[in-house]
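Peer 1: kindly return the folded structure for what I paste below:
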Amino acid sequence: MPQLTDAFERKFYYLRLSITDVCNFRCTYCLPDGYKPNGAANKSFLSLEEIRRITRAFAESGTDKVRLTGGEPSMRRDFTDIIAAVRENPGIRQIAVTTNGYRMARDVAEWRDAGLTSINVSIDSLDPRQFHAITGQDKFHQVMAGIDAAFEAGFEKIKVNSVLMRDLNHKSLQSFLNWIRERPIQLRFIELMETGDHNALFRRHHISGEVIRDQLIMQGWQRQPRARSDGPAQVFTHPEYRGEIGLIMPYEKDFCASCNRLRVSAVGNLHLCLFGDGGVPLRDLLASDDQQDELQARIARSLGQKKQTHFLHQGNTGITQNLSFIGG
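Peer 2: Below is the predicted model of the structure:
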């Protein structure tokens, strides 16, 4: 099996596949004015058959983890079928989704039956009023019910993503820790990242994850080793807590050295970096099963263009206008 490798000897086992740009939340740091189709988003999103072909090509190139992203992936009516299509690849051992959670209470058992192995839910505050203010949706209790439903459906651990924002939630660590003390939840604080649409918000609310890391270490939390197909989180555990804490710190030195993931947008472009300058079109090779070899070759060849690091420190956010654009 050929392994996807770039010029810096980084190996890629992890595909983040966006299946829609559409989202029904209006998070302040992503889509504060709601979803508005523009540019490439006016094209149709990848079909079920195209998703089947693209995940097969990655699986046959050594990918063993696929994360379905958006927008909000569950807004696709065929979302359960998409999970099942990815599951057809025996080489794919992990199928994950990042969701705002609003449909979990209703559908999560069905997703698990289709083959979903892990869930990340976005929750930026445990205060229902602040949750409403950040997301534009009064659905806090609905999302929390969805987490309960996921545990009932058999998921042993849930990951919860919280974008770290100065003056909004960066002083809420103790509330979050109390929440995960008896719950098998990996709470992941993600540093606010600058995007083309939100420069002013970034300057107002960005704070380094070091603030949280220092507090954790002072309280006896221990950093855990990183597995091959893990995402970029630094994971910490504590013997008195069932839950874990993860920190995603893209502004930290050497963040890109362990990169193991590639992204495909909802319209079929391969993105070598969330903050890169352009995408490599793949959709012309997704029309039939006869083009699988050519598709794999184009993906592998494209890795020669992957740069050693992003350029966020210089304020260069590439073509990413907002985090729903490529799926974060």
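
Peer 1: CA atoms for contacts and neighbours, from now on please.
Peer 2: OK.

Peer 1: ranges for the strands of the chain?
Peer 2: According to DSSP state E, the chain carries its strands in the segments 14-18, 65-69, 94-99, 118-122, 158-164, 185-191, 222-223, 234-237, 244-248, 261-264, 269-271, 280-281.

Peer 1: redo the ones you listed as TSV? Include distance to Gly327 and mean neighbour count.
Peer 2: As requested, the strands of the chain are arranged in TSV below (distance: least, CA to CA, whole Å; neighbours: other CA atoms under 10 Å):
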stretch	distance to Gly327	mean neighbour count
strand 14-18	5	25
strand 65-69	5	25
strand 94-99	9	22
strand 118-122	13	22
strand 158-164	14	22
strand 185-191	15	23
strand 222-223	27	16
strand 234-237	21	19
strand 244-248	16	24
strand 261-264	8	24
strand 269-271	11	21
strand 280-281	16	16
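
Peer 1: sequence B follows; please return its structure for comparison with A:
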Amino acid sequence: MLSPPTLGKVIMSQLQDSFGRKFHYLRMSVTDVCNFKCSYCLPDGYHPDGKPKFLSLNEIENLVSAFGQVGTQKIRITGGEPTLRKDFTDIIRVVADNPHIKNIATTTNGYRLEKHAQEWFDAGLRRINVSVDSLDPKMFYQITGENKFDEVMRGIDAALTAGFERVKINAVLLKGLNDKDLPRFLHWIKNTPIDLRFIELMETGLGREYFEAHHLAGADIKAQLLADGWHLDTPSADDGPAQNFSRSDYKGRIGLIMPYANNFCASCNRLRVSAKGKLHLCLFTESGVDLRDLLQHSSQQAELIERLHGQLAQKKETHYLHQGITGVTQHLASIGG
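Peer 2: Next up is the predicted model:
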């Protein structure tokens, strides 16, 4: 146990690992339930393990408070599908009420977006990522298992109308499925001010066969973009490992998240907490450290922060995906992607 003077210094310092990386971004899952059946994540749909008990609003408030004290400025509310929580708007307000948090975002499949975009914006949400893996309704249905393409697209329009600072579209690159969609996506962002992010397929604990069949290297897309006149933007502190590209004649931008690129982990700036209160230092390689016992009362903040600092010392330099080590993560919905 740290002595009180030392503990005071630790509490006031930003989360940093032994490789000098500083962490100001928390991806906070609030449920692992999802109503879509995306082929690269939950192909058989969501199946609960018993009766799950996800973090309560009070536990979320205490978690956000602790992370805010150690330098966290951005929180992304994730899932599963986070908007399935009946108290999702209340969760947004809890995060927005914390003075340390400057950027509040969420990632959603968009199925509730059309009806609730303005409500969420008014509660304090400012950035939103919507998963749209294809602009072909038939391929969208094939990948997601849901015939909701038109509904999701109307939701994106509602988000743009509501006034979000940034609307991003996430698409997982899948060879033999949506790899022919790039021209459609480019046509869409020509006159639409959104950020389109292509995410390279990552192998998880249950996905070897799927990965080998559908992995498409992000480096190939990058080469194509550069050849077509797109320019690599100077990275900002908010970008993390993403590489962003722009063209003066396009209103939208393109981002690439390429976990198999060299030095991908060098710019890591994010931590994850699962819907059941486990801290994950990486999307892969480890099973998480329980924080829930220290989320019950605000009086536990100092001890919680001490645990956070102690765990950051254990963070590894890389995810080791290049060596085929996928860790214990069975699917990305389990810890919020």
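
Peer 1: in TSV: the strands of structure 1, plus distance to His198 of structure 1.
Peer 2: Shown next, in TSV, are those (distance: least, CA to CA, whole Å):
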stretch	distance to His198 of structure 1
strand 14-18	21
strand 65-69	21
strand 94-99	21
strand 118-122	19
strand 158-164	14
strand 185-191	14
strand 222-223	32
strand 234-237	26
strand 244-248	19
strand 261-264	22
strand 269-271	21
strand 280-281	25
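
Peer 1: whatever residue of structure 1 lines up with Ala219 of structure 2: neighbouring residues, count only.
Peer 2: The alignment partner of Ala219 of structure 2 in structure 1, by TM-score structural alignment, is Glu210. Each residue near Glu210 of structure 1 was counted by other CA atoms under 10 Å, and the total is 13.

Peer 1: what of Glu60 of structure 1?
Peer 2: Counted by other CA under 10 Å, the residues lying close to Glu60 of structure 1 total 20.

Peer 1: aligned to it, what sits in structure 2?
Peer 2: Aligning on TM-score structural alignment places Glu60 of structure 1 opposite Gln69 in structure 2.

Peer 1: so that match makes contact with Met12?
Peer 2: Yes - contact criterion CA atoms under 8 Å: Gln69 of structure 2 and Met12 qualify, at 6.9 Å.

Peer 1: what do we get in structure 2 for Gln94 of structure 1?
Peer 2: Match for Gln94 of structure 1 (TM-score structural alignment): Asn103.

Peer 1: how about Val264 of structure 1?
Peer 2: Aligned counterpart of Val264 of structure 1 in structure 2: Val273 (TM-score structural alignment).

Peer 1: from Ser13 of structure 2, how far out is the closest residue to its match other than its chain neighbours?
Peer 2: Distances taken as CA to CA, 6 or more residues apart in numbering put Leu279 closest to Val273 of structure 2, at 4.5 Å, once the chain neighbours are dropped. Distance from Leu279 of structure 2 to Ser13 of structure 2, counting by CA to CA, to the nearest Å: 19 Å.

Peer 1: check Leu177 of structure 2 too.
Peer 2: In terms of CA to CA, Leu177 of structure 2 sits 46 Å off from Ser13 of structure 2.

Peer 1: repeat that for Cys34 of structure 2.
Peer 2: Cys34 of structure 2 sits 36 Å away from Ser13 of structure 2, going by CA to CA.

Peer 1: again, but for Gly68 of structure 2
Peer 2: 11 Å.

Peer 1: more crowded one of these two?
Peer 2: Gly68 (23 against 12).

Peer 1: isn't the more buried one right up against Lys102?
Peer 2: No - taking contacts as CA under 8 Å, Gly68 of structure 2 lies outside contact range of Lys102: 9.8 Å.

Peer 1: count of neighbours near the closest residue to Thr63 of structure 1 other than its chain neighbours?
Peer 2: Once flanking residues are discounted, Thr63 of structure 1 sits nearest to Tyr13: 4.1 Å by CA to CA, 6+ apart. When neighbours are counted by other CA under 10 Å, Tyr13 of structure 1 registers 24.

Peer 1: contacting residues for His24 of structure 2?
Peer 2: 14-15, 71-74, 269-270 (CA atoms under 8 Å, 6 or more residues apart in numbering).

Peer 1: alignment lookup: Phe304 of structure 1 to structure 2.
Peer 2: Residue 304 of structure 1: Gly, not Phe. Structural alignment (TM-score structural alignment) places Gly304 of structure 1 against Ala313 in structure 2.
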